[in-house]
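Student: Got a predicted model here, sequence first, then my questions.
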Amino acid sequence: MKCYIYIYSPLSSKKLLTYYPFIFSHMDTWFTITVSLCLIFLLRVLLSLLQKSSTTKINNPFPPGPTHIPIITPIIWLTKSVSQIEAILKNLHTKYGPIVTLRIGSRPSIYINDRSLAHQILIQNGSVFSDRPITLPSEKILTSNQHNINSCSYGTTWRILRRNLIAEMLHPSRVKSFAQTRKWVLDVLLKRLKSDIKSSASIKVVDHFQHAMSLLFVFMCFGQRVDDEILNNIEITERTLALSLKRFVVLNFWPRITKFLFRKRWEELLKVRNNLEMALVPLIRARKEAMQSGLCNDDNNNPRAYVDTLLDLKLPNEGQRNLDEGEMVTLCSEFLNAGI
């Protein structure tokens, strides 16, 4: 491409003419390459989506739903909030019936709004629909690729994790072993309440109960009494994680695109996970060192903690391997959230 640039000299009204063929020939080349690559990428995505949608219609017919336009429809859904999607779903159920198919992300989602149909699916045909779906991108990070009880696919790993929790922590004999711990936590609660009564006219009781329950479950999980600084750090980290889950939902729609469109939110997700590991990994390592040195005796004064059971656990369907630190962080976080 040949281009002329007209430059006006401030010392003269005469128009000066300069010619830069070399620079603009290179600019033209890079522009052509960039546009061509973008067009190739868009055409490839469009063709693959059209091929998938046509194959799906022939082999696996879905319930009715709104028209799906590749690329355009997912982008429209990305602009909607969770509350807006819920309102749209109500209108779609009115139009299409109790079962509606939406293609919000890369995979179709079926929404059911009928009690009898839900009973048929979950109860009468539970063996067909009982398994968990493949983990979504944001959940994959937060659940260590589905290595916790709440999200793990039904199978050997799920049964082992669930059996371990029930037998080692929820069994009545195990609950009784923490009687001394509960007495200690109750004493701490009463002391904090009495101190607050003397220092202020009103008391926010829920904060004191929250603190007491956090002390109890942190001890049950890691087998040690922690100071208020460590406890507050764990509480803040877990609360931040719980409150941020809705913000990360959008990252599951077309992850290849949302990683670029919502790059800061992906970084926020990784930061939340990193903060969780920074809060819990030191406690896991400290308990591991105590076990290796023989300081962990299973008695009323030092009952077996949840992390002790995780350190001894092996996954037979994954080569009899032990859980890694990330997976133990996920399971401990699940334990703390469920209890507190």
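Tutor: In hand now; what should we look at?

Student: Going by C-alpha atoms from here, please, whenever you check contacts or count neighbours.
Tutor: OK.

Student: Tell me how far the residue nearest the centre of the chain lies from Lys95.
Tutor: Centroid-nearest residue in the chain: Glu139, 3.3 Å away (criterion: CA atoms, centre = their mean). In this view, Glu139 and Lys95 are 32 Å apart by CA to CA, to the nearest Å.

Student: ok, now Thr101?
Tutor: Applying CA to CA to Thr101 and Lys95 gives a distance of 12 Å.

Student: between those two, which one's more packed in?
Tutor: More crowded of Thr101 and Lys95, by other CA atoms under 10 Å: Thr101, with 21 against 13.

Student: That one in helix, strand or coil?
Tutor: strand (DSSP: H, G, I helix; E, B strand; the rest coil).

Student: ranges for the helices of the stretch 151-300 of the chain?
Tutor: Taking DSSP state H, counting those that start in this stretch as the criterion, the stretch 151-300 of the chain contains helices spanning 156-165, 172-176, 179-199, 205-222, 228-244, 255-261, 263-292.

Student: got another, please set it beside the one above:
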Amino acid sequence: MEIHLLSFNFIAFLLFISFIINSLVKGWKKSNSLDKHKNLPPSPWKLPVIGHLHHMMGPLPHRSLKNLATKYGPIMHLKLGEVYTIVISSRQIAKQVLTTHDLAIADRPESIGMKILWYDYTDIAFSPYNDYWRQMRKVCIVELLSNKNVRSFSHIRLDETSHLIKSIQSSSGELINLTSKIFSFMSSITSRAAFGELLKDQETLITFMKKGVALAAGFDLADFFPSVKFLKYVTWNKFNLVKMRRQLDSILDVIIAEHKDVLATGKTSNGELGGEDIVDVLLRLKESGELGIPITNDNVKAIIFDMFTGGTETSTTAMDWTMAELMRNPRVMAKAQAEIRQAFNGKKTIEESDVQKLQYLKLIIKESLRVHPVVPLLPRACREECVVDGYTIPKKAKVTVNIWALGRDPEYWDEPEIFKPERFENTSVEFLGNNFEYIPFGSGRRFCPGMSFALANIEYPLAQLLYHFNWKLPKGMTPNNMDMTELLGISGMRKKNLYLTATPYQPLVDG
């Protein structure tokens, strides 16, 4: 009986493997036949079935793609499984993609992770370019992310920064996980601004966000072979994502229910200082019928998770990298602290308006975003076939602009691997999407709507951290042996948390 069962299982396994190979080969033959009729950009050598996937075996795609671009040029064609992928690594071609062909290449690539965790692409960041996306992007910008609204959240930033400083002061002289403290700080600001209060399950949501951002990066086997339908059902990542989605639902459903309960009592809002938060706005618009495209509870949850992820992950990543670079560059740290401490000397209270005068601090943030863009690979997808730099970009092809590579290209930057904030002095280069060698917030129709919110959440707390504390690396660690590698995922978060020792700064008092 055992022998018979073993034979049966072995035969079933062989049939399963044969089915996979047969399905993949059919897909490869079909897509390979299309290559002959397209004037595609140059590409490396490829293998049957998997195409160019073997060229992506390095730990970080943006680094692998930069290395390939040095050999095959600033516009490259890769076949990652069945998926056409066009990689852009020059500012001239990036400008064509993000301006001339912006509308044609305005979609987002599909990913099993994004589909599950962001409610069938009904958020803003990963939604396809359509009427729904335009509607919801406008709602979020007007109701939460406008410059006026960002300024109105000043009291939240000041309050949470005060909590952050006190938390670090209570651990004076001890080794602290600064990355973790920044994550909690940023999530608290986002929660209070978007949801009107701190979330009871904030730490759980942060955990889901970190795992989700890693799993939803589009590097699952099913993402590379979309025509092989059964792969979507057997991938291990999908089971993890579905489990996370159920847990995410349980948290977000509570947020919505609590807001509905408060509104049912006759109150007009849940937000701080009596204003509406984003959940109030979405529920009001959902029930009023004012929207051209009606929305559901799942749509509301997609936007909620989007706002929390975007407001927390991106700002944390940028601030964490900035502190890490300051620790690696004592000269820059000393110069920044001298500017800040001179500007704040004698002030009992430091306002956000005081920070606006700190020119060198702004240069540091710009340089940090050049060397460590929050999203190393800008993802787009082609809505209709078009021609870029003389090459055909097929419909539904992924189009990836390597922001990380652009920021480190010696053609555009002097000594690009050196952290040198002074490079942004007396230059017109800005991160507003018009200088295509430097687009940390993207460009065109899908320019990051949360840029002002993110910068406001970085500048003031960073100035406070540098003013109130002198910082040291852990015993035995030097600036030269710090681990500065990134995690695999949508965002370019540091792989290892930043542990530092903070000693309170004692300003000199005259007399």
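Tutor: Cool, got the structure. In this text, all values refer to a predicted model and were calculated from it rather than measured experimentally.

Student: mind checking what the residue nearest to the centre of structure 1 lines up with in structure 2?
Tutor: Aligned counterpart of Glu139 of structure 1 in structure 2: Met114 (TM-score structural alignment).

Student: ok, now Val218 of structure 1?
Tutor: Counting by TM-score structural alignment, Val218 of structure 1 corresponds to Ser191 in structure 2.

Student: Can you give me the separation between its match and Gln169 of structure 2?
Tutor: Distance from Ser191 of structure 2 to Gln169 of structure 2, by CA to CA: 24 Å.

Student: I'd like to know how many residues surround Ile340 of structure 2.
Tutor: For Ile340 of structure 2, using other CA under 10 Å, the count is 23.

Student: For Ser191 and Gln169 of structure 2, work out which one has more neighbours and name it.
Tutor: Neighbours per residue, other CA under 10 Å: of Ser191 of structure 2 and Gln169, the larger number sits with Ser191, 21 against 16.

Student: Quick check, the more buried one in contact with Gly310.
Tutor: No. Contact criterion CA atoms under 8 Å: Ser191 of structure 2 and Gly310 do not qualify, at 11.5 Å.

Student: what sits against the equivalent of Met136 of structure 2 over in structure 1?
Tutor: Under the alignment by TM-score structural alignment, Met136 of structure 2 pairs with Leu161 in structure 1. For Leu161 of structure 1, the contacting residues are 148-149, by CA atoms under 8 Å, 6 or more residues apart in numbering.

Student: Matching Tyr240 of structure 2 against structure 1, which residue comes up?
Tutor: Just so we're on the same page, residue 240 of structure 2 is Asn rather than Tyr. Asn240 of structure 2 maps onto Glu268 in structure 1, by TM-score structural alignment.

Student: give me the number of residues near that match?
Tutor: 15.

Student: swap in the one 3 residues further on?
Tutor: Lys271 of structure 1 has 12 neighbouring residues, counting by other CA under 10 Å.

Student: Then the one 3 residues further on?
Tutor: Residues lying near Asn274 of structure 1 (other CA under 10 Å) number 14.

Student: Likewise for Gly212 of structure 2?
Tutor: The number of residues near Gly212 of structure 2, taken as other CA under 10 Å, comes to 23.

Student: And Pro70 of structure 1, by the same measure?
Tutor: By other CA under 10 Å, 17 other residues sit near Pro70 of structure 1.

Student: And for the one 4 residues further on?
Tutor: Residues near Pro74 of structure 1, counting by other CA under 10 Å, number 17.

Student: Ok, Phe219 of structure 2 next?
Tutor: Should you count by other CA under 10 Å, Phe219 of structure 2 turns out to have 17 residues around it.

Student: picking that back up, give me every residue that touches the match of Val218 of structure 1.
Tutor: Ser191 of structure 2 makes contact with 197-199, 308, according to CA under 8 Å, 6+ apart.

Student: Tell me the buried residues within these.
Tutor: 197, 199, 308 (16 or more other CA atoms under 10 Å).

Student: Need the counterpart of the last one in structure 1.
Tutor: Spelled out, it's Phe308 of structure 2. Phe308 of structure 2 maps onto Leu336 in structure 1, by TM-score structural alignment.

Student: My guess is its match contacts Phe217. True?
Tutor: Yes. Here Leu336 of structure 1 reaches Phe217: they are 6.2 Å apart, a contact under CA under 8 Å.

Student: how about the helix or strand encompassing Ile75 of structure 1: buried residues?
Tutor: Element membership for Ile75 of structure 1, per DSSP states H and E: helix 72-78. By 16+ other CA under 10 Å, the buried positions in helix 72-78 of structure 1 come out as 73-75, 77-78.

Student: Before I go, just wanted to say thanks for your time.
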